[in-house]
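1. Any chance you can model this:
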Amino acid sequence: MALSIWESLAVFAAGIGAGTINTIVGSGTLITFPVLLSTGLPPVTATVSNALGLIPGSVSGAIGYRAELKGQRPLVLRLGAIAATGGLCGAVLLLTLPATAFETIVPVLVALALVLVVLQPRISARVQRRRERKGTVARAHGGPVLLGGILLASVYGGYFTAAQGIIYLSLMGMLLTDSLQRLNAVKNVLAAIVNTIAALFFLFVAHFDWTAVVLIAVGSAIGGQIGAKVGRRLPPFALRIFIVVVGSFAIVQLLLR
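-> Predicted coordinates for the structure are as follows:
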């Protein structure tokens, strides 16, 4: 399907916005997906085209956060392998389940993730005090609970991607002891892995629109760099506020779909 010049500009601009938002927190799909639908693309074709187009943005954002990734290779490798598995499963589900399969549960998951992001400092402090009383230490990779949570979040990410970054951040914030900015860097890598795995699968089995893919790809790559520059300068409190604002908007958008 040929896009008009105005539709092309809208998709390109949406790509920039999505790349920026995804790098800082996530939910950029809630910008690109409605724009793609407005051009006349069917929902599944729009989802597949969006997943392909957002890969450069995810990679760009991860590169922008490379300083915060130092020393995190073991964690990234472990969680990355789980994310890749989940992303592939989600991509398969997209082509086999009805389009409404996740519509009911996703807003609830995002709302729960936002609550965890807000309460994370207090909960982490209590957990740390309990560990000190018992003489135990936190597991370096979060343990089976984090691995299971990342797997499920990645299945969802391979299916739709909207707000998966918020879920990643809430899980890691609860179960790891690192700073929010360093966890955000890991989140960007996991998102890049899920998008890439799902997109590679879609390349062989699903229909997509190459024009939309290219426009979103270029836009999201630019947005990834913008998001990294902005996001890395935000103090933890401001970053949490931004996450809550974007996440709340995401919930409204998901409920109205």
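2. For the rest of this, base every contact and every neighbour count on C-alpha atoms.
-> Noted.
3. How much space separates residue 159 from residue 51?
-> Distance check for residue 159 against residue 51: by CA to CA, to the nearest Å, it reads 9 Å.
4. what sits up against stretch 224-232?
-> By CA atoms under 8 Å, 6 or more residues apart in numbering, the residues outside stretch 224-232 that reach it are 16, 19-24, 57-62, 64-65, 181, 239.
5. That one: how far from the chain's middle?
-> Mean C-alpha position of stretch 224-232 versus that of the full chain (CA atoms, centre = their mean, to the nearest Å) differs by 15 Å.
6. buried ones in it?
-> Neighbour counts using 16 or more other CA atoms under 10 Å place 224-229, 231-232 of stretch 224-232 among the buried residues.
7. now swap in stretch 234-254 and tell me
-> Those buried within stretch 234-254 under the rule 16+ other CA under 10 Å are 239-240, 242-244, 246-248, 250-251, 254.
8. here's the other one to compare against:
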Amino acid sequence: MTLPEMLAVAAAGLAAGAINAVVGSGTLVTFPVLLAVGLPPVTATISNSLGLVPGNLAGSLGYRRELTGQRGLLLRLLPASVLGALTGAFLLLTLPASSFEAIVPTLVGLAVVLVAVQPLVQRVLARRRPADAPPVQIRGARLAALFAGAYATGSYGGYFAASQGVLQIGVFGLLMRESLQRLNAIKNVLTLAVNGVAAAAYVVVATDRVDWLAATLVAAGSLVGGYVGARVGRRLHPTALRAAIVVLGCVAIAVLLAR
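-> Below you'll find the model as predicted:
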């Protein structure tokens, strides 16, 4: 990897860390960059997951105020996310690389659509979930649905991380009376768990498929980006940020289809 390529990967990690803390689609920045510098799709995904963990941690810590009162719910959802992450990692490591290369353009396309329609989802949720709405008891069928949603999004994130946060906010927002900021805090913690567990699985059973230089560069960038995103990310104009993600997602699809 040349010096300009290394700088590009680190910069992509920084941007992804900030985007993940605020929106939840940072992989749509790092993934096309890793492909562009020559990494195979599966190696790019594994290295990307490892590299984004520090950024997920920084983003989660930055949203700790919004986590107040949500410890019990997180303790109930974290096992589902962990099981989902292991499922997704297992699928990534056992399915043929050709299957991943065939599926990923569709997943990236889905992620791009989710990012594009997120403002509509947010407006709907904002009308249904006032910012001052008190938490409700989560039990019974609602808890089962949340557990299933955490497992499904965890499986998606363990296999391919792009926009798992958007999926989580959409699913949890339909089932919980919480503000978007508190939903985002939950999303950050569960994403940290998914990426952390999946990354650990990759290191244990697929060390030879990790590009450690790329993972380290993404990690360094995402750590700074996660901190910055949690601190000042809400001041960024969402339309410009979303447009950049959609463009980069389309680039990723074009690169994958051209391989």
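9. so what's whichever residue in the second structure pairs up with residue 217 of the first structure closest to, chain neighbours aside?
-> Taking TM-score structural alignment for the superposition, residue 217 of the first structure sits opposite residue 219 in the second structure. By the measure of CA to CA, 6 or more residues apart in numbering, the closest residue to residue 219 of the second structure outside its immediate chain neighbours is residue 51, 3.9 Å from it.
10. OK, contacts around the one you found?
-> By CA under 8 Å, 6+ apart, residue 51 of the second structure lies in contact with 13, 214-220, 222.
11. How much space separates the closest residue to residue 159 of the second structure other than its chain neighbours from residue 247 of the second structure?
-> With CA to CA, 6+ apart as the criterion, residue 159 of the second structure has its nearest non-adjacent residue at 4.2 Å, and that residue is residue 88. When CA to CA is applied, the distance between residue 88 of the second structure and residue 247 of the second structure equals 26 Å.
12. if we can go back for a sec, in helices, which of the buried residues of stretch 224-232 of the first structure appear?
-> Using DSSP state H, the subset of those located in helices is 224-229, 231.
13. need the residues you listed in JSON lines with distance to residue 42 of the first structure, can you?
-> Shown next, in JSON lines, are those (distance: CA to CA, whole Å):
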{"residue": "224", "distance to residue 42 of the first structure": "26"}
{"residue": "225", "distance to residue 42 of the first structure": "30"}
{"residue": "226", "distance to residue 42 of the first structure": "30"}
{"residue": "227", "distance to residue 42 of the first structure": "29"}
{"residue": "228", "distance to residue 42 of the first structure": "32"}
{"residue": "229", "distance to residue 42 of the first structure": "34"}
{"residue": "231", "distance to residue 42 of the first structure": "33"}
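14. Which member of those residues is positioned nearest residue 206 of the first structure?
-> The shortest distance between residue 206 of the first structure and any of those, using CA to CA, involves residue 224 and amounts to 25.9 Å.
15. Beyond the helix or strand containing residue 146 of the second structure, next helix or strand please.
-> Element membership of residue 146 of the second structure, judged by DSSP states H and E, is helix 140-159. If you walk from helix 140-159 of the second structure toward the C-terminus, the next helix or strand you reach (DSSP H and E) is helix 164-175.
16. Report the inter-axis angle for that next one versus helix 140-159.
-> Here helix 164-175 of the second structure runs at an angle of 170 degrees relative to helix 140-159 (axes from the mean of the first three to the mean of the last three CA atoms, to 10 degrees).
17. Flag every buried residue along helix 164-175 of the second structure.
-> By neighbour count on 16+ other CA under 10 Å, the buried set for helix 164-175 of the second structure is 164-174.
18. Next SSE downstream of it?
-> From helix 164-175 of the second structure onward toward the C-terminus, using DSSP H and E, the following helix or strand is helix 180-205.
19. re the thing from before, contacts only, for the match of residue 217 of the first structure.
-> Contacts here follow CA under 8 Å, 6+ apart; on that basis residue 219 of the second structure touches 10, 13, 50-55.
20. Ok, residue 170 of the first structure next?
-> Going by CA under 8 Å, 6+ apart, residue 170 of the first structure touches 113-114, 116-117, 120.
21. cool, and residue 76 of the first structure?
-> Residues near residue 76 of the first structure by CA under 8 Å, 6+ apart: 186, 189-190.
22. Closest to residue 37 of the first structure out of the residues you listed?
-> Nearest to residue 37 of the first structure among the contacts of residue 76 of the first structure, counting by CA to CA, is residue 190 at 26.2 Å.
23. so who does that closest one touch?
-> Counting by CA under 8 Å, 6+ apart, residue 190 of the first structure makes contact with 76, 79-80, 83.
24. Just the buried residues of the longest helix that the second structure contains, please?
-> Ranked by residue count under DSSP H, the longest helix found in the second structure is helix 97-128. When burial is assessed from 16+ other CA under 10 Å, helix 97-128 of the second structure yields the following buried residues: 100-101, 104-105, 107-109, 111-112, 114-116, 118, 121-122, 125, 128.
25. and it, what other elements does it pack with?
-> helix 41-62, helix 164-175, helix 180-205, helix 238-258 (3 or more CA pairs under 8 Å, 6 or more residues apart in numbering; DSSP states H and E).
26. Quick one: work out the angle between the third one and helix 164-175.
-> Helix 180-205 of the second structure runs at 130 degrees relative to helix 164-175, counting by the same axes, to 10 degrees.
27. Helix 180-205 of the second structure vs the first structure, average offset?
-> Between helix 180-205 of the second structure and its aligned stretch in the first structure, the superposed structures give an average distance of 0.6 Å (mean CA distance after the TM-score superposition for the first structure).
28. now that helix: how far from the chain's centre is it?
-> For helix 180-205 of the second structure, the distance from its own C-alpha centre to the chain's C-alpha centre is 8 Å (CA atoms, centre = their mean).
29. Tell me the buried residues in that helix?
-> Within helix 180-205 of the second structure, the residues that qualify as buried are 180-203, counting by 16+ other CA under 10 Å.
30. Could you export the buried residues of stretch 224-232 of the first structure as TSV, including distance to residue 139 of the first structure?
-> Shown next, in TSV, are those (distance: CA to CA, whole Å):
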residue	distance to residue 139 of the first structure
224	31
225	32
226	33
227	30
228	28
229	31
231	27
232	26
